[in-house]
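[1] kindly generate the corresponding structure for this input.
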Amino acid sequence: MTPELTALTLAALLQVVQFVTFAIPANRELGMGYTSSARDRPPSREMSDGTGRLQRAMNNHFEGLILFSIAVLVITFSDQGSLLTAVCALAYLGARVLYIPAYYFGWRPWRSFIWFVGFGATVIMLVSALI
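    Sure thing, here's the model as predicted:
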């Protein structure tokens, strides 16, 4: 497996970890009645700030993972993997791992910087496929 595909696989597993990390406190705070419902109405209770941050970090990774997946697939299918794309893939993964505590603990401005590292690594991979 290429380094880029390995990073993508690990990023997908990270998404699973993020989902579980969010789902456990969300179920505790909102109750199973609400979380197992169709959610046609707002919850009767609010989530804690920390649980809300875990949810937003998870959703942010869903968004970033789409673009990163495209970059990895383009690099892999066009057989353009290089040291640069491998380093970028690992940078994306590392940034996403760091983003979770950065968001949870409200590290400003570091959370935005960490996000930008992952986004920038993805853009570099896409651009390198065109060169």
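[2] from here on, contacts and neighbour counts on C-alpha atoms
    Fine.
[3] what's whichever strand or helix holds F119 in contact with?
    According to DSSP states H and E, F119 maps onto helix 110-130. The contact list for helix 110-130, computed with Cα atoms under 8 Å, 6 or more residues apart in numbering, reads 64, 67-68, 71-72, 74-75, 78, 80, 84-85, 88-89, 91-96, 98-99, 102-103.
[4] filter those to the buried ones?
    Among these, those buried by neighbour count (16 or more other Cα atoms under 10 Å) are 64, 68, 71-72, 74-75, 85, 88-89, 91-96, 99, 102-103.
[5] just these: which are in helices?
    In helices, judged by DSSP state H, the following of the buried ones among the contacts of helix 110-130 are found: 64, 68, 71-72, 74-75, 85, 88-89, 91-96, 99, 102-103.
[6] how about this one, so we can line them up?
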Amino acid sequence: MTTELIYLTATLILALVQVVAPAAVKDLEFGLAWGVGARDHTPVSKNPVVGRLERAKANLYETLPLFIGAVLIAHVTGAESALTLWGAALYFWARVAYIPLYAFGVPYVRSLVWMVSLAGLILILVALFI
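    Here you go, the predicted structure:
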């Protein structure tokens, strides 16, 4: 497996972590009975971290299909290069850094880190045309 595919796999694992994270924080706030119940009536969370984690997850899901497609196209066409390697690495590590920055409400730096992830995605796409 290429390094780019390893980063893709790691990003998919990160996406799963981002599914579980807000639910885990809600379980802590609302109790285990709520967490394993039918959740017919979900109370509004008073913990801002829950909303931030949910928004960070939604943000990942906006670019994840593009990242998946770009990495797979690069792999299938044999276009993997230093650009795709750096692009995949930048995308993944920026997405990792993005989660705590968003969860703790860090402004500006969070946006810069998001731009780094976008730059990584763009590097992969550029590599497809070189």
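[7] and the TM-score between these chains?
    Here the TM-score for the pair of chains, by TM-score structural alignment, normalised by the length of the second structure, is 0.87; 128 aligned residues with a Cα RMSD of 2.0 Å.
[8] re the thing from before, the helix holding F119 of the first structure vs the second structure, average distance?
    Its matched residues in the second structure lie on average 0.8 Å from helix 110-130 of the first structure after superposition (mean Cα distance after the TM-score superposition for the first structure).
[9] from I75 of the first structure, how far out is C88 of the first structure?
    11 Å (Cα to Cα, to the nearest Å).
[10] give the contact list for the residue of the first structure most remote from its centre.
    Largest separation from the mean C-alpha position in the first structure: S44, at 28.4 Å (Cα atoms, centre = their mean). Counting by Cα under 8 Å, 6+ apart, S44 of the first structure touches L30.
[11] could you rerun that using 10 Å?
    Applying Cα atoms under 10 Å, 6 or more residues apart in numbering to S44 of the first structure gives the contacts L30, G31, Y34.
[12] specify the local secondary structure of it.
    coil (DSSP: H, G, I helix; E, B strand; the rest coil).
[13] with adjacent residues omitted, what lies nearest to G81 of the first structure?
    In this structure, G81 of the first structure finds its nearest non-sequential neighbour in I75, 5.7 Å apart by Cα to Cα, 6 or more residues apart in numbering.
[14] check T11 of the second structure too.
    F92 (6.0 Å).
[15] what's the answer for S48 of the first structure, then?
    What sits nearest to S48 of the first structure in space, not counting adjacent residues and going by Cα to Cα, 6+ apart, is E29, at 7.6 Å.
[16] for T3 of the second structure, same thing?
    Going by Cα to Cα, 6+ apart, T3 of the second structure has L85 as its nearest residue, at 6.8 Å.
[17] how near is that neighbour to G37 of the second structure?
    44 Å.
[18] quick one on the thing from earlier: count of neighbours near the residue nearest to T3 of the second structure?
    L85 of the second structure is flanked by 21 other residues according to other Cα atoms under 10 Å.
[19] hmm, it is touching E4, no?
    Yes. L85 of the second structure is in contact with E4 according to Cα atoms under 10 Å; the separation is 5.7 Å.
[20] what do those two both touch?
    Common contact partners of L85 of the second structure and E4 (Cα under 10 Å, 6+ apart): V71, I124.
[21] picking that back up, helix or strand: which one has the residue nearest to S48 of the first structure?
    E29 of the first structure belongs to helix 3-30, assigned by DSSP H and E.
[22] quick check: what element follows that helix along the chain?
    Criterion used, DSSP H and E; the element after helix 3-30 of the first structure is helix 32-35.
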